[in-house]
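Colleague: Here is a sequence together with a model predicted from it:
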Amino acid sequence: MITIVVAMGKNREIGVDNQLLWHLPKDLKHFKELTSGHPIIMGRKTYESIGKPLPNRTNIVISRKNDWFEEGILIVGSIKEALKFAKKIDENVFVIGGGTIYEQTIDLADQLEITLVDATLDADTYFPKIDEKIWQKIQETCHEKDEKNQYDFCFQTFTKKTSV
């Protein structure tokens, strides 16, 4: 199963200048619970924004740079290659960004795990439009902002609709 994990604002915004737009500890905890113990696939810029391999996960980074190397991660040249390696490790694979990687994998994904943040912020990176003819929301849990989480947000799970 291929699952895309993303936090996005009301206009599908996900980042600016290779950084997240918000700090939501509940979302980070949710992300860790979803992805721990599984392979995660990301683009090089997303990896660089994180700055280190995420623990208890196989970190697979897609890069077109041939001379790039980082200790503790697997570097591949394409989505196809990333999925091939990930599926050898675990049947549950998580795609964690960024925008270009999401665009290239949304049609391959089986599930979307979205944190919808109740905010509209300036961004230069966006999540692809979720086609309601293809995707169906099956679960939603909402949280109000508090002293640690600066915005209201909802965890949403989408699965592909089965054709009738």
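Modeller: Perfect, thanks for sending it. This is a predicted model, so every value here is computed, not measured.

Colleague: can we go C-alpha only for contacts and neighbour counts from here?
Modeller: Fine.

Colleague: Show the contacting residues for the residue nearest in space to the middle of the chain.
Modeller: Compute the mean C-alpha point of the chain, and by Cα atoms, centre = their mean the closest residue is residue 96, 2.6 Å away. Residues counted as contacts of residue 96 (Cα atoms under 8 Å, 6 or more residues apart in numbering) are 4, 5, 6, 40, 41, 42, 102.

Colleague: Please compare the first structure with the one that follows:
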Amino acid sequence: MTLTLIAAIAENNALGKDNKMMWHLPDDFKHFKTRTSGHYIIMGRKTFESFPSALPNRTSVIITRQEDYKAPEGCIVVGSLDEAIKVSPKDEEVFVIGGGEIYNQSIDHADKLDLTRVHATFEDADAYFPAIDPTKWEVSSENFHPKDEKHKYDMTFQVYTKR
């Protein structure tokens, strides 16, 4: 299995506030959909509940401490990151999609980071992506996307691989 953390993060590693993203970047959403469609996606309960419904064409693995948590049909509910990894296919790329606590638990297990770096700083965020240790990770590809009429901020799509 290739375990990939996928996230859009600000310059200060901000992810969001009040269980919502702090920006609207349609091309980042397209990137996320393209990369994760057809795959297992691992997330915390609060991240799952931030979506209007289970994301289509993906298998949602939801981590929660709630023993009687009721998820929609087709979703898998587990109690820990280790369980989430165990129920995921061993011969595929599996994506961790948030939130901050789940990223913190999973970064040391990850093989790859697929990040959209939003070129702005958000001081009032309440969820952050973990610090990326440059002795463990290196950028293997980058693609800059300038701001435009649909995108308020410049962003760079970055893939990090383990050193």
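Modeller: Nice, I can see it. If you're wondering where the values come from, they're calculated on a predicted model, not measured in any experiment.

Colleague: about what we covered before: closest one to residue 123 of structure 1 out of the contacts of residue 96 of structure 1, please.
Modeller: Comparing those against residue 123 of structure 1 with Cα to Cα places residue 6 closest, at 14.6 Å.

Colleague: The closest one in helix, strand or coil?
Modeller: At residue 6 of structure 1 the chain is in strand, as set by DSSP: H, G, I helix; E, B strand; the rest coil.

Colleague: where's residue 125 of structure 2 relative to residue 24 of structure 2, distance?
Modeller: 15 Å (Cα to Cα, to the nearest Å).

Colleague: of those two, who's got more company?
Modeller: residue 125 (19 against 12; other Cα atoms under 10 Å).

Colleague: In structure 1, what residue corresponds to that one?
Modeller: For residue 125 of structure 2, the aligned position in structure 1 is residue 123, judged by TM-score structural alignment.

Colleague: Where do the helices of structure 2 begin and end?
Modeller: 26-36, 45-49, 81-87, 100-106 (DSSP state H).

Colleague: Structure 2: strands as residue ranges?
Modeller: 2-10, 14-16, 40-44, 59-63, 76-78, 93-98, 112-118, 127-128, 137-145, 155-162 (DSSP state E).

Colleague: possible to save these as CSV with distance to residue 86 of structure 2?
Modeller: CSV is the format used below for these (distance: least, Cα to Cα, whole Å):
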stretch, distance to residue 86 of structure 2
strand 2-10, 12
strand 14-16, 26
strand 40-44, 11
strand 59-63, 11
strand 76-78, 10
strand 93-98, 11
strand 112-118, 18
strand 127-128, 26
strand 137-145, 24
strand 155-162, 22
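
Colleague: Ranking these by mean neighbour count, which comes first?
Modeller: Of all these, strand 40-44 has the most neighbours on average by mean count of other Cα atoms under 10 Å, namely a mean of 26.

Colleague: Which stretch of structure 1 lines up against stretch 138-149 of structure 2?
Modeller: The aligned range for stretch 138-149 of structure 2 is 136-147, by TM-score structural alignment.

Colleague: which of the residues in stretch 67-85 of structure 2 are buried?
Modeller: 71, 75, 76, 77, 78, 80, 81, 84, 85 (16 or more other Cα atoms under 10 Å).

Colleague: returning to that earlier point: distance to residue 62 of structure 2 added to the helices of structure 2, as CSV?
Modeller: Formatted as CSV, the helices of structure 2 follow (distance: least, Cα to Cα, whole Å):
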stretch, distance to residue 62 of structure 2
helix 26-36, 15
helix 45-49, 6
helix 81-87, 8
helix 100-106, 10
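
Colleague: closest one to residue 144 of structure 2 among the ones you listed?
Modeller: Proximity to residue 144 of structure 2 (Cα to Cα) singles out helix 26-36 among the helices of structure 2, at 11.6 Å.

Colleague: The closest one vs structure 1, average distance?
Modeller: In the superposition with structure 1, the average deviation recorded for helix 26-36 of structure 2 is 0.3 Å (mean Cα distance after the TM-score superposition for structure 1).

Colleague: what's that helix in contact with?
Modeller: Outside helix 26-36 of structure 2, the residues within contact range by Cα under 8 Å, 6+ apart are 6, 8, 58, 95, 116, 150, 151.
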